[in-house]
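Here is a sequence together with a model predicted from it:
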Amino acid sequence: MVSHKDVIASNRDAWNASADHHRRSAEWARLTDAVADKGFSCLDSTLTEQLNQVGLTGKAVIQLGCNNGREALSLFALGALEVMGVDQSSEFLKQAHELAERSHYSPEFVEADIHELPATLNERFDVALITIGVVNWMPDLGLFFSHVARTLKPGGKLVIYETHPFLEMLDPEASDPWRISTSYFQAEPLVESVAIVYEGKGEANGQQSYWHVHRLSDQLMGVVGAGLRLCAFNEYAHSNREDLYDVYTQGEAQIPMCYALVAEKL
């Protein structure tokens, strides 16, 4: 059985190995131009509305799992005074620094395993943000959320905008995309050895990555167990994943595809 530390290290190496693929994409070229706009934001309307309700004006915000920094940079357009992005991938953080240099803002980026955040981040932030795809890379939700909670000042808010775990049961590329293909209660992570991409299929690269299918109940209890009080929770029928998941937004049948959660540190 692979240890949690080995899983985290493998995921870090897999993301680092995938960074060049993302940098060679058309999306990267678009981003390098777009971030020069003072009002730049790549956040969709659902997350923008949620963050506006929480209120970022004049506040210190930390994003856990910031990838190339595009979402961290977007927080300034919503009024954030100070922004920090944390990620364990040094290669994606290089991209984050490059985007920041092209923007009007100066976020801080920290390379760290979110399960072992430096004590200097404790009770420093008014808002902590987690967006799509972060939770599933975490092998230990209890440990993960305990460190997330430590970054918040008393009264600070955690905002999560994530894929709904219901989607993990479906395969949008199957001949019948509506057929249940995976157990909701799958305990073992999905292991792959291909480049991590947002669209299409990644090329085999020999770097193992571990994707954990966490039930919604585990995610909610992880938040509560970290000493956070649930303030708001909403499920949505729209997708915040790759375009191929749009197949589930067509037709009369609607399924939960993503959710937004707000919790407060007691």
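Received, thanks. Numbering: from 1, shown residues only.

alpha carbons only for contacts and neighbour counts from here, please
OK.

The stretch 1-150 of the chain: helices as residue ranges?
4-23, 26-34, 45-54, 70-74, 90-102, 141-150 (DSSP state H, counting those that start in this stretch).

what's the shortest one packed up against?
Yep, that's helix 70-74 we're talking about. strand 82-87, helix 90-102 (3 or more CA pairs under 8 Å, 6 or more residues apart in numbering; DSSP states H and E).

All the strands of the stretch 151-266 of the chain, in order from the start?
152-163, 190-194, 204-211, 228-236, 258-265 (DSSP state E, counting those that start in this stretch).

Mean neighbour count and distance to residue 118 added to those, as TSV?
Converted to TSV, the strands of the stretch 151-266 of the chain look like this (neighbours: other CA atoms under 10 Å; distance: least, CA to CA, whole Å):
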stretch	mean neighbour count	distance to residue 118
strand 152-163	22	13
strand 190-194	15	29
strand 204-211	18	24
strand 228-236	15	20
strand 258-265	22	19
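
Now distance to residue 62 too, for the ones you listed, in JSON lines please.
As requested, the strands of the stretch 151-266 of the chain are exported to JSON lines (distance: least, CA to CA, whole Å):
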{"stretch": "strand 152-163", "distance to residue 62": "9"}
{"stretch": "strand 190-194", "distance to residue 62": "28"}
{"stretch": "strand 204-211", "distance to residue 62": "23"}
{"stretch": "strand 228-236", "distance to residue 62": "16"}
{"stretch": "strand 258-265", "distance to residue 62": "14"}
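
next, the one to line up against it:
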Amino acid sequence: MTRPVPSPPPEHHHQGAAPALDALPQEVVAVSTDALAAGFHEVDATSTVQANRQWWDIEAESYYQEHGEFLGDAELVWGPEGWTERELGLLGELQDTLSLEVGAGAAQGSRYVRSQGARAIASDISGGMLGKSRQIDADLGQPPLPLVLADGCALPFADETFDLVFSAYGAVPFVADSALLMRECARVLRPGGRFVFSTTHPIRWAFPDSPGPDGLTATMSYFNRTPYVETADGELVYAEHHRTLGDRVREIIAAGLRLVDLVEPEWPERTTSSWGGWSPLRGQSIPGTAIFVCTRE
């Protein structure tokens, strides 16, 4: 999940034919957290893709070790509040649908929809994260999910292929052109299909990423769309892009989608743990997650 604030040293952060997973590089070079610097400046789409692919390749194992128990191996958790698809039912009927998870990470969400009768395909920009998915399937003794190494802004699928496209804190904030991502997701949806995605609630951009009282005071403009970046020895290693709530709605409509619901889940009493800047204290006052439920006309 995401961390839109500079705080030295920053905490680690949660996509033609696609390359076969077996052909992916097996080693990545770790970035020393001692060398990281954080701030805000413009970065282009290509640099964003390269940095975030490497970041998630490096972070795949540690991210799973830190958050795997919370996420579950075969659940679709919509955000740090802990609400699941099993509880919210935002995807609609899953039996016999063909689904695509974009920014799937270790594909926990795809494993869940498969358990509900869907035919699931999981895609992510990171081979490291997809490799973790293969390991989870093996550990569970389940058939391996179909996995596709792909940028969410260039999905390697034909038009009108899927009944459902979804993403839980994946891809949307990690691409420079989220309007293009919306168009791609709409393109691969069949008419009447559903696109559901969750991401950091846009209002959080204005607040420090702190779980305590200092995270309740806005310190920057909500309307500042300059990307949050992390660099190591001057090289970009992580980038996150902000859009306002209005931006998101306009992107959805421009892609030919209809917004049918916008869910701002409240923090439940049962979730007593914090996840980076998401915490029970902050959850009592401001939303942390926005879930957009869309259909293709």
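Now that the structure is in, tell me what you want to look at. Owing to the predicted nature of the structure, the values given are computational and were not obtained by experimental measurement.

Point out the most buried one among the helices and strands packed on helix 70-74 of structure 1.
Per residue and on average, the most neighbours among those fall to strand 82-87, with a mean of 22 (mean count of other CA atoms under 10 Å).

so where is that one in structure 2?
Using TM-score structural alignment, the residues of structure 2 aligned to strand 82-87 of structure 1 are 119-124.

Superposed on structure 1, what's the mean shift for that stretch?
Following superposition, stretch 119-124 of structure 2 is found to deviate from structure 1 by 0.6 Å on average (mean CA distance after the TM-score superposition for structure 1).

For the corresponding residue of structure 2 for residue 186 of structure 1, give its distance to residue 203 of structure 2.
By TM-score structural alignment, residue 186 of structure 1 lines up with residue 224 in structure 2. Look at residue 224 of structure 2 and residue 203 of structure 2: by CA to CA, to the nearest Å, they are 11 Å apart.

Comparing the two, which residue is more hemmed in?
Ranked by neighbour count (other CA atoms under 10 Å), residue 224 of structure 2 and residue 203 place residue 203 first, with 20 against 13.

and the more buried one, what pairs with it in structure 1?
By TM-score structural alignment, residue 203 of structure 2 lines up with residue 166.

For its match, give me its contacts.
If you count contacts by CA atoms under 8 Å, 6 or more residues apart in numbering, residue 166 of structure 1 has them with 184, 256, 257.

where's it relative to residue 13 of structure 1, distance?
28 Å.

Deepest-packed of the helices of the stretch 1-150 of structure 1, please.
Stretch with highest mean neighbour count among those: helix 70-74 (a mean of 24; mean count of other CA under 10 Å).

Superpose on structure 2 and give me the mean offset of that one.
Looks like 1.5 Å for helix 70-74 of structure 1 (mean CA distance after the TM-score superposition for structure 1).

quick check, distance from that helix to the centre of its chain.
Its chain's C-alpha centre and that of helix 70-74 of structure 1 lie 12 Å apart, by CA atoms, centre = their mean, to the nearest Å.

Check stretch 132-147 of structure 1 too.
On CA atoms, centre = their mean, the centre of stretch 132-147 of structure 1 falls 10 Å from the chain's centre.

these two touch, right, residue 138 of structure 1 and residue 189?
No - contact criterion CA atoms under 8 Å: residue 138 of structure 1 and residue 189 do not qualify, at 10.1 Å.

okay, and the common contacts of the two?
211, 212.

give the contact list for the aligned partner of residue 163 of structure 2 in structure 1.
For residue 163 of structure 2, the aligned position in structure 1 is residue 126, judged by TM-score structural alignment. Applying CA under 8 Å, 6+ apart, we find residue 126 of structure 1 in contact with 59, 60, 61, 152, 153, 155, 156, 157.

That's all I had, so thanks and see you.
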